[in-house]
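1. Build me a model from this:
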Amino acid sequence: MSESKETPKLKIEEAKDKVIGAIAETMDLYGVTPAAANLYATMYFEEQMTLDEMREELGMSKPSMSTSVRRLQDIEMVKKTFTRGSRKHTYAAEKDFFRSFMAFYCQMWDRETKMNLEAINEAQENFIDVMKDSGSTPDIMAEAKKYYDQLEESKAYYHWLEDLVASIRSGEIFEFLPKDKKE
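-> So this is what the prediction gives:
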């Protein structure tokens, strides 16, 4: 039985393919389409790429490529870069997973907090109106109070989430959860 000997270059490509596959497969956590995930994972091992290089490497259509790059830019996983003397746009993948995690989740948590606190405050105003309404029965007033209080308790989560985002953005979180843990 003859054992085929892999070249060092082939071993490098196989190792990169393993990581590219894993990254692409888990990017759905970020709400990223499989095409955009594969693009990001491929770009991760490159310094920068043009749209033409991306299309050539991945065989994607121009509209799909543009949509994927825009989505990755929106979630701060890819940045447009400048290359002196070139008129083509180049793009670079964010290689610092702490930074991409923080940017993505902070955006999502900010959105969640803002939307839900606005809805809660508006709903609580309605419940107050019901409790003050002389036409409300004691049962209706009790129900409005119950829901008002329930929403008031839920605000603790959103304020905690605001504090979490602030600690991530300031870097304070790394005092409690250091980046450089091994194993």
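
2. contacts, neighbours, all on C-alpha from now
-> OK.

3. ok, the residue positioned nearest the centre of the chain to Asp163 distance?
-> Per CA atoms, centre = their mean, the C-alpha nearest to the average position across the chain is that of Phe104, at 2.9 Å. Here Phe104 is placed at a distance of 16 Å from Asp163 (CA to CA, to the nearest Å).

4. For burial, what's the neighbour tally of Tyr44?
-> Other residues within reach of Tyr44, judged by other CA atoms under 10 Å, total 21.

5. quick one: it from Asp163, how far?
-> 31 Å.

6. ok, now Tyr147?
-> Taken as CA to CA, the span from Tyr147 to Asp163 is 25 Å.

7. again, but for Met54
-> From Met54 to Asp163 the distance is 39 Å (CA to CA).

8. ok, those two, which is more surrounded?
-> Met54 (22 against 12).

9. That one contacts Asn38, doesn't it?
-> No: using CA atoms under 8 Å, Met54 is not in contact with Asn38, being 10.5 Å away.

10. Show me where this protein has its helices.
-> All helices of the chain, identified by DSSP state H, fall at 8-26, 34-44, 51-58, 62-74, 97-132, 138-170, 173-176.

11. quick one more, to check against the first:
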Amino acid sequence: MENSELEQLSDEARARLVKARQRVIESIGKNMDLYGVTLSVGHLYGNMFFRNGPVTLDEMVETMGLSKTSVSTGMRTLNDLKMIHKVWGKGVRKDLYEVEPDWYQTFADFFVIKWRKSIEMNLQSLQKSRREMETLLAEYTDNKELQEILRMDIEKIVNAVEYYDWLDRLIDALESGEIFKLVPKSTDA
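-> Have a look, this model is predicted:
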């Protein structure tokens, strides 16, 4: 329901609907905040979720009561995370944005983006540290205590790299949709 449709409702019905929607919007915001997306961007997404069609930046500025810069930044963040996308509207000169309706895809895209960054950053650190430890191992062959510490640390790094290899395969399964063969989208399947 758009604002004009809400105005058609009785004050009581409108208030109850707004309260129910607000609970979901707050929940979405808090959930996204847990994953490193600001609360206000989560609220922006939650408000867009209840729209029955594309919105402009100006419409969301009015809805949210935030500055145009804040809403624009939030829309860009949501677009980068593939949670919303630009759509075309006949005769509309302003950019229109719409929520990605497939929450399964939204989940997959969000985590793929976040996990790929994590893998890249952590693998670089692990590989650099492993090279440094292997150099130490080669230089201090007469220090048995250091050799043992280095071997244990290198083994920990090897295990961590194996984890990131697994995570990379999980990401591939999310991107390809293979994950849904193991965990179907619906329990009715």
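
12. Would you mind reporting the TM-score between them?
-> TM-score of the superposed chains, computed with TM-score structural alignment, normalised by the length of structure 1, equals 0.86; 178 aligned residues with a CA RMSD of 2.1 Å.

13. among the helices of structure 1, which is nearest Lys88 of structure 1?
-> Closest of these to Lys88 of structure 1 is helix 51-58, at 8.2 Å (criterion: CA to CA).

14. Quick one: list the elements packing against the closest one.
-> helix 62-74 (3 or more CA pairs under 8 Å, 6 or more residues apart in numbering; DSSP states H and E).

15. Outside of the helix it packs on itself, which residues are in contact with it?
-> Val32, Thr33, Ala35, Ala36, Leu39, Tyr40, Leu51, Met54, Arg55, Val78, Lys79, Lys80 (CA atoms under 8 Å, 6 or more residues apart in numbering).

16. What is the neighbour count of the nearest residue to the third one once chain neighbours are set aside?
-> The reference is to Ala35 of structure 1. Using CA to CA, 6 or more residues apart in numbering and skipping residues adjacent in sequence, the residue nearest Ala35 of structure 1 is Ser68, 6.8 Å away. For Ser68 of structure 1, the count of nearby residues is 23 (other CA under 10 Å).

17. Mind telling me what Ser68 of structure 1 corresponds to in structure 2?
-> Here Ser68 of structure 1 is matched to Gly74 in structure 2, going by TM-score structural alignment.

18. Show me what Asp58 of structure 2 lines up with in structure 1.
-> So, by TM-score structural alignment, Asp58 of structure 2 is matched to Asp52.

19. Hmm, Ala119 and Lys155 of structure 1 touching each other?
-> No: contact criterion CA under 8 Å: Lys155 of structure 1 and Ala119 do not qualify, at 11.1 Å.

20. Comparing these two, which shows the higher neighbour count?
-> Neighbour totals were compared for Lys155 of structure 1 and Ala119, and Lys155 leads with 16 against 13 (other CA under 10 Å).

21. And the more buried one, what's its match in structure 2?
-> Under the alignment (TM-score structural alignment), Lys155 of structure 1 pairs with Val161 in structure 2.

22. Repeat that for Trp109 of structure 1.
-> So Trp109 of structure 1 corresponds to Trp115, using TM-score structural alignment.

23. In stretch 130-150 of structure 1, which of the residues would be classed as buried?
-> By 16 or more other CA atoms under 10 Å, the buried positions in stretch 130-150 of structure 1 come out as Val130, Met131, Met141, Ala144, Lys145, Tyr148.

24. and the second one, what pairs with it in structure 2?
-> Matched by TM-score structural alignment, Met131 of structure 1 corresponds to Leu137 in structure 2.

25. residues contacting Ser154 of structure 1?
-> Taking CA under 8 Å, 6+ apart as the definition, Ser154 of structure 1 has no contacts.

26. How much space separates it from Trp160 of structure 1?
-> 10 Å.

27. Same list (the contacts of helix 62-74 of structure 1) but as JSON lines, adding distance to Ala22 of structure 1.
-> Output for the contacts of helix 62-74 of structure 1, formatted as JSON lines (distance: CA to CA, whole Å):
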{"residue": "Val32", "distance to Ala22 of structure 1": "14"}
{"residue": "Thr33", "distance to Ala22 of structure 1": "14"}
{"residue": "Ala35", "distance to Ala22 of structure 1": "14"}
{"residue": "Ala36", "distance to Ala22 of structure 1": "14"}
{"residue": "Leu39", "distance to Ala22 of structure 1": "13"}
{"residue": "Tyr40", "distance to Ala22 of structure 1": "12"}
{"residue": "Leu51", "distance to Ala22 of structure 1": "23"}
{"residue": "Met54", "distance to Ala22 of structure 1": "19"}
{"residue": "Arg55", "distance to Ala22 of structure 1": "21"}
{"residue": "Val78", "distance to Ala22 of structure 1": "18"}
{"residue": "Lys79", "distance to Ala22 of structure 1": "22"}
{"residue": "Lys80", "distance to Ala22 of structure 1": "24"}
